[in-house]
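Engineer: this one's structure only:
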C-alpha cells in the first residue's frame, strides 16, 4: 500500500463533500506530474485529504483509492473548465482515480505538518504543491499516529 496527499480547496470540494457523496472521482487534474502520480495509484492506497486556500490549510481527513486508471471525463466535456480539446476518448491525456471517504478529523494544520514532513517534501516547500503528491511511509505513519490510528482500515 502507498500513501498519497490529495489537495483541494474546501470551497470547491472538501472532505465534507466526499463524506456526503461517499465516493468521488478525483478529476480535473491538469498537471502532468500530478497526473503521473494518479497513474501510479493502486486500489487500497490511503490518501490524506488536504484543504488548501483556506486559513489554516491542512489535512482534514482520509480516503482510500477504490478504482484506478480511469479516463478523466471532464477532459471530454466542452462545458467543463477542465475540457481539453486535444484529448480524444480513444486517446485520453488525463486520468483519474475514484476514492471513497474513510473519515474526517480536526484539521492538522500546515504548521504542524512542517514538523512531520521532511523539509524537502513538496507539501512543505512554498510554491510547489501539486494536487496529488506521494507521502513517504514514515510520514504517513506519523500522520496516522497524530489522529490516533496505527494503520489502514
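Structural biologist: Nice, I can see it. Model, not experiment: these values are computed from the prediction.

Engineer: contacts, neighbours, all on C-alpha from now
Structural biologist: Will do.

Engineer: Surely residue 98 is in contact with residue 21?
Structural biologist: No. Contact criterion CA atoms under 8 Å: residue 98 and residue 21 do not qualify, at 11.8 Å.

Engineer: need the contact list for residue 5.
Structural biologist: Counting by CA atoms under 8 Å, 6 or more residues apart in numbering, residue 5 touches 47-50, 131-135.

Engineer: among those, which are in helices?
Structural biologist: Using DSSP state H, no member of the contacts of residue 5 sits in helices.

Engineer: circling back to that earlier point, please say which of residue 98 and residue 21 ends up with more neighbours.
Structural biologist: More neighbours surround residue 98 than the other of residue 98 and residue 21, with 18 against 11 (other CA atoms under 10 Å).

Engineer: Of the contacts of residue 5, which is the nearest to residue 108?
Structural biologist: Nearest to residue 108 among the contacts of residue 5, counting by CA to CA, is residue 50 at 9.0 Å.

Engineer: In contact with the closest one: list those residues for me.
Structural biologist: Taking CA under 8 Å, 6+ apart, one finds 5-8, 57-61 in contact with residue 50.

Engineer: Counting only strands, which of those residues make the cut?
Structural biologist: Within these, residues falling in strands by DSSP state E are 5-8, 58-61.

Engineer: before we move on, the earlier item: so can I have a markdown table of the contacts of residue 5 showing distance to residue 15?
Structural biologist: Rendered in a markdown table, the data for those read as follows (distance: CA to CA, whole Å):
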| residue | distance to residue 15 |
| --- | --- |
| 47 | 12 |
| 48 | 10 |
| 49 | 7 |
| 50 | 8 |
| 131 | 14 |
| 132 | 15 |
| 133 | 17 |
| 134 | 19 |
| 135 | 18 |
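
Engineer: what about versus this one:
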C-alpha cells in the first residue's frame, strides 16, 4: 500500500463536502497536471491511503485521511463542455485525464497547519514542504506518513468517521 497527499481548496471541495457525499465517497476529478495524472493512473491502487490537505485558505494544512476506493478511470469532466475542467482535446478513445474515487476514512479534530508541518523535523524532505512544489497529488513516504499520524494523534478529541 502506498500513501499520498491530495490537495483541495476548501472553497471548491472540502473534507466536510466529502463527508456529506453518499457513502462519504466522491470522484477526485479535475486534475489537469500530467505528473499528478500519471501518479493516479500508474501508481495509485485500491486501498491506498491519502492525507486530505486544505490549500489556499486561511490555515492551510492536513485535515484528515481518505482511501482510494476506485482505481484510475477517465475523468468525464474533460469531455463535458459545460464543466470548468473541459478539455476539447480529450476524447472517449484518448481521454487524456484520469480520476480516482476516494472515501473518507478519518477527519482530524482540527487542522495540522502547514506551519506545524514545516516545523516538524521528522517531515524533512516531504514533497509538500519543498519550495515551489505545487502538485495537487503527491506521494508520501511511510516515514512521513507515520510522523503526520503522530501529529494527528496529538490533536485532542479526534473525530473519527
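Structural biologist: Received it, and whenever you're ready, just let me know what you need. Every value quoted in this text rests on a predicted model; they were computed, and no experiment measured them.

Engineer: TM between them?
Structural biologist: For this chain pair, the superposition-based TM-score is 0.92 by TM-score structural alignment, normalised by the length of structure 1; 148 aligned residues with a CA RMSD of 1.3 Å.

Engineer: if we can go back for a sec, which contacts among the contacts of residue 50 of structure 1 does structure 2 share?
Structural biologist: With both residues aligned by TM-score structural alignment, their matches' CA atoms under 8 Å, the contacts of these that structure 2 also has are 5-8, 57-61.

Engineer: wait, which of these is closest to residue 85 of structure 1?
Structural biologist: Distances from residue 85 of structure 1 to those, taken by CA to CA, are shortest for residue 8, at 24.2 Å.

Engineer: The closest one and residue 92 of structure 1, how far apart?
Structural biologist: Residue 8 of structure 1 sits 23 Å away from residue 92 of structure 1, going by CA to CA, to the nearest Å.

Engineer: the more surrounded of the two?
Structural biologist: Just comparing residue 8 of structure 1 and residue 92: by other CA under 10 Å the higher neighbour count belongs to residue 8, 20 against 16.

Engineer: Run through the residues that contact the more buried one.
Structural biologist: 14, 49-52, 131 are the contacts of residue 8 of structure 1 under CA under 8 Å, 6+ apart.

Engineer: Identify the residues contacting residue 41 of structure 2.
Structural biologist: Neighbour list for residue 41 of structure 2: 71-73, 98-99 [criterion: CA under 8 Å, 6+ apart].

Engineer: Please list only the buried members of the ones in strands among the contacts of residue 50 of structure 1.
Structural biologist: If you count burial by 16 or more other CA atoms under 10 Å, the buried members of these come out as 5-8, 58-61.

Engineer: need those in a markdown table with distance to residue 147 of structure 1, can you?
Structural biologist: Formatted as a markdown table, those follow (distance: CA to CA, whole Å):
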| residue | distance to residue 147 of structure 1 |
| --- | --- |
| 5 | 15 |
| 6 | 17 |
| 7 | 18 |
| 8 | 20 |
| 58 | 13 |
| 59 | 10 |
| 60 | 10 |
| 61 | 9 |
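
Engineer: if I look at the equivalent of residue 93 of structure 2 over in structure 1, how far off is residue 74 of structure 1?
Structural biologist: In structure 1, residue 93 of structure 2 lines up with residue 90, judged by TM-score structural alignment. Using CA to CA, residue 90 of structure 1 is found at 15 Å from residue 74 of structure 1.

Engineer: how near is the residue of structure 1 positioned farthest from its centre to residue 76 of structure 1?
Structural biologist: Here structure 1 reaches farthest from its C-alpha mean at residue 90, the gap being 26.1 Å by CA atoms, centre = their mean. For residue 90 of structure 1, the distance to residue 76 of structure 1 equals 11 Å [CA to CA].

Engineer: Likewise for residue 124 of structure 1?
Structural biologist: Where residue 76 of structure 1 is concerned, residue 124 of structure 1 sits at a distance of 34 Å (CA to CA).

Engineer: Also residue 41 of structure 1?
Structural biologist: For residue 41 of structure 1, the distance to residue 76 of structure 1 (CA to CA) stands at 22 Å.

Engineer: So which of those two has more stuff around it?
Structural biologist: The neighbour count for residue 41 of structure 1 versus residue 76, taken as other CA under 10 Å, is higher for residue 41 (23 against 19).

Engineer: residue in structure 2 matching the more buried one?
Structural biologist: With TM-score structural alignment as the criterion, residue 41 of structure 1 matches residue 44.
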